[in-house]
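K.L.:
sequence isn't available, so here's the structure alone:
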């Protein structure tokens, strides 16, 4: 997405001037050395997992204590230029990492395509408990938790604009109609947040990326027409542009966190958040509805399903099992426990966490 945004900005400027441990059909993999499993994980994800996922850490300690199986982490520094090569090299080793942690920013598809990921849909008893809609077609990715970042609107702005509030069944078209009325009232500062909304689904809508041939295709009439329309939108008068800003300034504003441009737009956006039609800084899981109800009453928020960015409708965290990993059977036992009713209920009860369970069998307990 970052690459696509840069390309579009360039072109605009150019144009402008049940049980917790049972496993079914477990494969036979001999344990190599001591009873242990290893989780391959990026450094950023490791920090997040250790600090923000207390249920996972409690379960890990209990699993180690009760099963006598050590759960280790193989942490790869994502700042390393050879990060991807290091990851791949480890996955082709015999008795390599048992599990691969998949964050919302990671892709497991390449692991399936390269024959690294083990098909596990018939090897985990508790895999059947996962919501069918979040299972991948290959049966190789094991989601453990999920999150839905909603769109949060300011009710006060709706009152000023005398616009009727949308319902839960609203659409992307509904949002942009409301957005147009807001922009027509008064031009707004051009920010990364407003721009990204416009191009949130560009890769899917224009078929920019050809995954089969691993190619990007932007040299066609449909993309060129889209760029022209987008340029017209940016220069339509709806947005306040800085006369002295070049492409370099806008690049810094989007991506360079230590730059003055980035800091300035973040500060002004935070300051004006209550005046925007939409709040940009709401990072709560809409699936945990009790906490959101309080925000709706006290802060006068309108909290609705994500309809603007298709890629962010449902965010998943989980694992892939490495075919060549050490003690794969123990890794499967570890994952099976993470999906059991007791652990998934604890995920729901953890008020300090964003995570929501993926186990559909506990729905009735959640309602109670």
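P.N.:
Cool, got the structure. Keep in mind that what you see is a predicted model, and the values were worked out from it rather than measured.
K.L.:
contacts and neighbour counts: CA atoms only from here.
P.N.:
Will do.
K.L.:
which stretches in the stretch 101-250 of the chain count as strands?
P.N.:
With DSSP state E, counting those that start in this stretch, the ranges of strands along the stretch 101-250 of the chain come out as 141-147, 151-154, 188-189, 209-210, 215-216, 239-240.
K.L.:
what's the most buried one of those strands?
P.N.:
Looking across the strands of the stretch 101-250 of the chain with neighbours counted as mean count of other Cα atoms under 10 Å, the highest average goes to strand 141-147: a mean of 23.
K.L.:
please name every helix or strand in contact with it.
P.N.:
Under the contact criterion of 3 or more Cα pairs under 8 Å, 6 or more residues apart in numbering; DSSP states H and E, strand 141-147 touches strand 315-321, strand 356-357.
K.L.:
could you check the angle strand 315-321 makes with that strand?
P.N.:
For strand 141-147 against strand 315-321, the angle by axes from the mean of the first three to the mean of the last three Cα atoms, to 10 degrees is 160 degrees.
K.L.:
please compare the first structure with the one that follows:
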């Protein structure tokens, strides 16, 4: 598939997509990438319907260009509050809650909003694109999105996942290599068995599907963009390089950690959320690695009760410092400069 196919599909000028950061998204960064001619993305993990509608309205007020929103599909193995005991880990984390001025939380009625509620709000909002992770959209969802002019973008960590997404009728596939920041969004095999690198994954996905392929993972400058297109990609998705910018929602300490990162700085861990993810180690990760890790989304909900106030206080030692293996190549602190650097690697 050609770059022009992706550009026409999304109504953008340049085939550069902002990685959606569940929990770290900002309207400012999403709008900056969209306004520059790419596709800004906003992660809606954990948002209920009302908050999704508010966020989409804010994005529309900030940019008149196309943007995407991102949701996590249920995998079926998510635990409910009545199926897990939060008390042992809550007690172990009591000093951390005290540090940020938070009470040790009581179990909630539910850990996450219903996916149907989230999808209804997204469909009502009619963004240019809905990107999805952790699964394959239903035919009804694909049809409903298409009727509203919403492109559906699936996310694959293996060739088999890419084929499953293409067979389901998605409009484009993000092929995300193991180098990428944040959660490993595998859904056919365990994440530990789906750690295919970007350089190996992208050309195999391009050969396997007949929709545009967006390369993600390890792309932070013009060289990564040029490599992705040499591998047959129709576009690129970039996360860490944009996370370092002042338009992102991360703490100043998180930005500094990205700036100071080396090639081997990031690690894969389940400590922060209960699902495998790539980030920069800090005190929170060390504390949680030493304790029993709860299944998702219990772990993510519980750690979120101290991570949210910690982020508000600028406490980078107690937040999720997501970053990819190309963090050392993230050298700009303004989103416009990152976009210009990436655009310099696009085919002429």
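P.N.:
Structure received. Computed from a predicted model, the values in this text were never measured in an experiment.
K.L.:
care to give me the TM-score?
P.N.:
Once superposed, chain against chain, the TM-score is 0.22 (TM-score structural alignment, normalised by the length of structure 2); 136 aligned residues with a Cα RMSD of 7.2 Å.
K.L.:
about what we covered before: let's have the strands of the stretch 101-250 of structure 1 in TSV, adding distance to residue 58 of structure 1.
P.N.:
Shown next, in TSV, are the strands of the stretch 101-250 of structure 1 (distance: least, Cα to Cα, whole Å):
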stretch	distance to residue 58 of structure 1
strand 141-147	15
strand 151-154	32
strand 188-189	46
strand 209-210	41
strand 215-216	43
strand 239-240	49
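K.L.:
residues near residue 268 of structure 1, how many?
P.N.:
Residues near residue 268 of structure 1, counting by other Cα atoms under 10 Å, number 12.
K.L.:
element containing it?
P.N.:
Assigned by DSSP states H and E, residue 268 of structure 1 belongs to helix 260-271.
K.L.:
which helices and strands does whatever helix or strand comes next after that helix pack with?
P.N.:
For helix 260-271 of structure 1, the succeeding helix or strand toward the C-terminus, using DSSP H and E, is strand 278-279. Where contact means 3+ Cα pairs under 8 Å, 6+ apart, strand 278-279 of structure 1 is packed against strand 151-154.
K.L.:
same thing but at 10 Å, please
P.N.:
Secondary-structure packing of strand 278-279 of structure 1 (3 or more Cα pairs under 10 Å, 6 or more residues apart in numbering; DSSP states H and E): strand 151-154, strand 301-304.
K.L.:
out of those, which is closest to residue 43 of structure 1?
P.N.:
Nearest of these to residue 43 of structure 1, taken as Cα to Cα: strand 151-154 at 29.3 Å.
K.L.:
elements contacting the closest one?
P.N.:
strand 278-279, helix 289-298, strand 301-304.
K.L.:
which of the helices and strands packed on strand 141-147 of structure 1 sits most buried?
P.N.:
strand 356-357 (a mean of 24).
K.L.:
now the next helix or strand after it: buried residues?
P.N.:
Following strand 356-357 of structure 1 in sequence order, the next helix or strand is helix 363-367 (DSSP H and E). Buried residues in helix 363-367 of structure 1, counting neighbours by 16 or more other Cα atoms under 10 Å, are absent.
K.L.:
which helices and strands sit right next to helix 363-367 of structure 1?
P.N.:
Applying 3+ Cα pairs under 10 Å, 6+ apart, one finds that helix 363-367 of structure 1 contacts helix 341-349.
K.L.:
in a markdown table: the helices and strands packed on strand 151-154 of structure 1, plus distance to residue 266 of structure 1 and mean neighbour count.
P.N.:
Converted to a markdown table, these look like this (distance: least, Cα to Cα, whole Å; neighbours: other Cα atoms under 10 Å):
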| stretch | distance to residue 266 of structure 1 | mean neighbour count |
| --- | --- | --- |
| strand 278-279 | 13 | 20 |
| helix 289-298 | 23 | 12 |
| strand 301-304 | 21 | 22 |
